[in-house]
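Participant: no sequence on this one, just coordinates:
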């Protein structure tokens, strides 16, 4: 799983940071979370490609959605035929439709729009799901998203299988798939004899703009990567409260409660143009010992390993 931060700035873009957008690539599938102004150019600039299958919108403020019209039209100009699914919070469907059809435009490829309440499975795929959770942003219907992979099969113990007399070949795969096999002498070897315990998948959580929220803590147990609103440093904590945002310190406190392995700080206010390090310092001072804290620039890419491979 690879996460590319396409836009890491706040409501007002700067020369260094664009509005909110983040792309997750998982086993060749690309999921876009928020789509601020200029997202399509950031996708070209940072080489993610346009082969996005799902777009998840946290809320309808302009710095999170104004890139949708341009992206849709570029996809259409490039001859896209595959369907695209958009997801948004309650009440977002007509507004997302207006963005898709800005200026009377009618894309030729199919687009579906899904309104989602908190604590809803937005996307139920074979190996993972994307679930919404409640966030708290001023004057906005908003949700966050958690990508939670299913447990993987345990490791196959080839040496043990050979000790039990299982011949090298198809019976190995049968056992790893969870089915018992019978040997030539009538002995039955069961999967639990040669396959270890299930291994956890990866967990990625993206809040969008929000105050610290309990649902961020409970939506995914010990996320491998939590990307959280950190618009201000602690000196501006009162402004963060009044505008429905979080500080770096508050984001770190949520990460500590959630047991997050890594914390990415995004949505840095334009007041930090050129130097957002105060936000990161505040977060680092409040972070739990096992949490890696980082404040990404636009274009920053991180790999999210499986928990047993980290």
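Facilitator: The structure has been received and is ready for your questions. In this text, all values refer to a predicted model and were calculated from it rather than measured experimentally.

Participant: C-alpha only now, for contacts and for neighbours.
Facilitator: Fine.

Participant: start to end distance for stretch 63-79?
Facilitator: Chord length of stretch 63-79, first to last residue, is 27 Å (Cα to Cα, to the nearest Å).

Participant: same deal with stretch 53-65?
Facilitator: Chord length of stretch 53-65, first to last residue, is 17 Å (Cα to Cα).

Participant: Please point out which parts of that stretch sit buried.
Facilitator: Across stretch 53-65, burial judged by 16 or more other Cα atoms under 10 Å covers 54, 55, 56, 57, 58, 59, 60, 61, 63, 64, 65.

Participant: of all these, which comes closest to residue 83?
Facilitator: Nearest to residue 83 out of these is residue 54 (Cα to Cα; 9.1 Å).

Participant: Name all residues that make contact with that closest one.
Facilitator: By Cα atoms under 8 Å, 6 or more residues apart in numbering, the contact list for residue 54 reads 30, 31, 32, 84, 85, 86, 87.

Participant: How about residue 140?
Facilitator: Shown in contact with residue 140 (Cα under 8 Å, 6+ apart): 59, 60, 61.

Participant: Leaving out the residues flanking it, which one is nearest to the first one?
Facilitator: Leaving out its chain neighbours, the residue that sits closest to residue 59 by Cα to Cα, 6 or more residues apart in numbering is residue 142, at 4.7 Å.

Participant: Pull the contacting residues for that neighbour.
Facilitator: Contacts of residue 142 by Cα under 8 Å, 6+ apart are 58, 59, 60, 88, 89, 90, 134, 135, 136.

Participant: isn't the fifth one right up against residue 143?
Facilitator: Yes. Shown here, residue 89 and residue 143 form a contact pair, counting by Cα atoms under 8 Å, at 5.8 Å.

Participant: take a look at this one as well, against the first:
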């Protein structure tokens, strides 16, 4: 599981930071990529990476401000031109369906793959045997959601040596045990998975927030997260400006991470008023409250290791 930042700026594209888009790479887990927001030129940013648009399975839109959605119609169209055939599901606030369907209709864009658009409310918006995605409204000028992606606990390591000692040879039985299936051998011996698996591997939690003021919903979404990605449009001391524009400061992002018990914080949605030299100062500000803080940059990748 890896986070890859395609765009990390606020408001408008800048030379050092494109507007928001974040890829959650789940290549080992499910052979796919989930995208969070698609600001203008997201598909251009992808061209400079190893990301294949055809692997994009789901797209989660936090809110409908242009710097988070202007790249979406082009990305959807290009995925079709580049041979993508599998279904894509796009999740986001009310109004998203009209935006996408109108853009594709007016431009007479035909997609060669199924596209499903889900306009969400608060609560669990997706669940399968691997992941749960929970969405909560934040505090922004328009409806803006944060997403909590929870990986379900995975079976522990197969104790192969112990199975061999019990008379089980490598093969289909090993696979069944790994999948948690009780097996009866030819001699009547019953092999119970719990006896031949190590402790369950705890699933990882990633929280990706849309634009927001400091709020309780952000803290709830970030509870015990392995990685919290929180906007920090402004530096400390600019709390009034942040409040007026429905955004957060470095200190406020760090306070959310601290109160939520997150393990790691990464600041993003950085205003272009801060040049490259100032970025480290923003990190230091946040570290005054939450030590394990980093700052996103375009094309930065963060690995989230197994527990």
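Facilitator: Cool, the structure landed. Note that the structure is predicted; figures quoted are calculated from it, not measured.

Participant: returning to that earlier point: what would the contacts of residue 142 of structure 1 look like in JSON lines with distance to residue 269 of structure 1 and secondary structure?
Facilitator: Compiled in JSON lines, the contacts of residue 142 of structure 1 are given as follows (distance: Cα to Cα, whole Å; DSSP: H, G, I helix; E, B strand; the rest coil):
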{"residue": "58", "distance to residue 269 of structure 1": "18", "secondary structure": "coil"}
{"residue": "59", "distance to residue 269 of structure 1": "18", "secondary structure": "coil"}
{"residue": "60", "distance to residue 269 of structure 1": "18", "secondary structure": "coil"}
{"residue": "88", "distance to residue 269 of structure 1": "24", "secondary structure": "strand"}
{"residue": "89", "distance to residue 269 of structure 1": "24", "secondary structure": "coil"}
{"residue": "90", "distance to residue 269 of structure 1": "26", "secondary structure": "coil"}
{"residue": "134", "distance to residue 269 of structure 1": "23", "secondary structure": "strand"}
{"residue": "135", "distance to residue 269 of structure 1": "19", "secondary structure": "coil"}
{"residue": "136", "distance to residue 269 of structure 1": "18", "secondary structure": "coil"}
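
Participant: can you list these in CSV and add distance to residue 209 of structure 1?
Facilitator: CSV is the format used below for those (distance: Cα to Cα, whole Å):
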residue, distance to residue 209 of structure 1
58, 8
59, 8
60, 11
88, 14
89, 13
90, 16
134, 11
135, 8
136, 8
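
Participant: between those, which is closest to residue 237 of structure 1?
Facilitator: Closest approach to residue 237 of structure 1 among those (Cα to Cα): residue 136, at 15.5 Å.

Participant: Excluding sequence neighbours, find me the nearest residue to the alignment partner in structure 2 of that closest one.
Facilitator: Alignment note (TM-score structural alignment): residue 136 of structure 1 maps to residue 139 of structure 2. Using Cα to Cα, 6+ apart and skipping residues adjacent in sequence, the residue nearest residue 139 of structure 2 is residue 212, 4.9 Å away.

Participant: Check the burial of that neighbour by counting its neighbours.
Facilitator: Number of residues near residue 212 of structure 2 (other Cα atoms under 10 Å) recorded here: 29.

Participant: Could you pull up the residues touching it?
Facilitator: Applying Cα under 8 Å, 6+ apart, we find residue 212 of structure 2 in contact with 138, 139, 140, 144, 231, 246, 247, 248.

Participant: redo that, cut-off 6 Å
Facilitator: Contacts of residue 212 of structure 2 were listed using Cα atoms under 6 Å, 6 or more residues apart in numbering, and they are 138, 139, 140, 246, 247.

Participant: What does it correspond to in structure 1?
Facilitator: The equivalent of residue 212 of structure 2 in structure 1 is residue 210 (alignment by TM-score structural alignment).

Participant: Let me know the helix or strand that that match is in.
Facilitator: Residue 210 of structure 1 is part of no helix or strand when elements are defined by DSSP states H and E.

Participant: gap between it and residue 14 of structure 1?
Facilitator: 21 Å.

Participant: do the same with residue 294 of structure 1
Facilitator: 19 Å.

Participant: Endpoint to endpoint, stretch 45-63 of structure 1 covers what distance?
Facilitator: Termini of stretch 45-63 of structure 1 sit 19 Å apart (Cα to Cα).

Participant: just how off-centre is it within its chain?
Facilitator: 11 Å (Cα atoms, centre = their mean, to the nearest Å).

Participant: okay, now the residue lying closest to residue 56 of structure 2 once chain neighbours are set aside: neighbour count?
Facilitator: Ranked by Cα to Cα, 6+ apart and with sequence neighbours excluded, the top spatial neighbour of residue 56 of structure 2 is residue 33, at 4.6 Å. Residue 33 of structure 2 has 24 neighbours, counted by other Cα under 10 Å.

Participant: Touching, residue 33 of structure 2 and residue 25? I think so.
Facilitator: Yes. Using Cα atoms under 6 Å as the test, residue 33 of structure 2 is close enough to residue 25 to be in contact (4.7 Å).

Participant: Give me the neighbour count for residue 103 of structure 1.
Facilitator: Residue 103 of structure 1 has 9 neighbouring residues, counting by other Cα under 10 Å.
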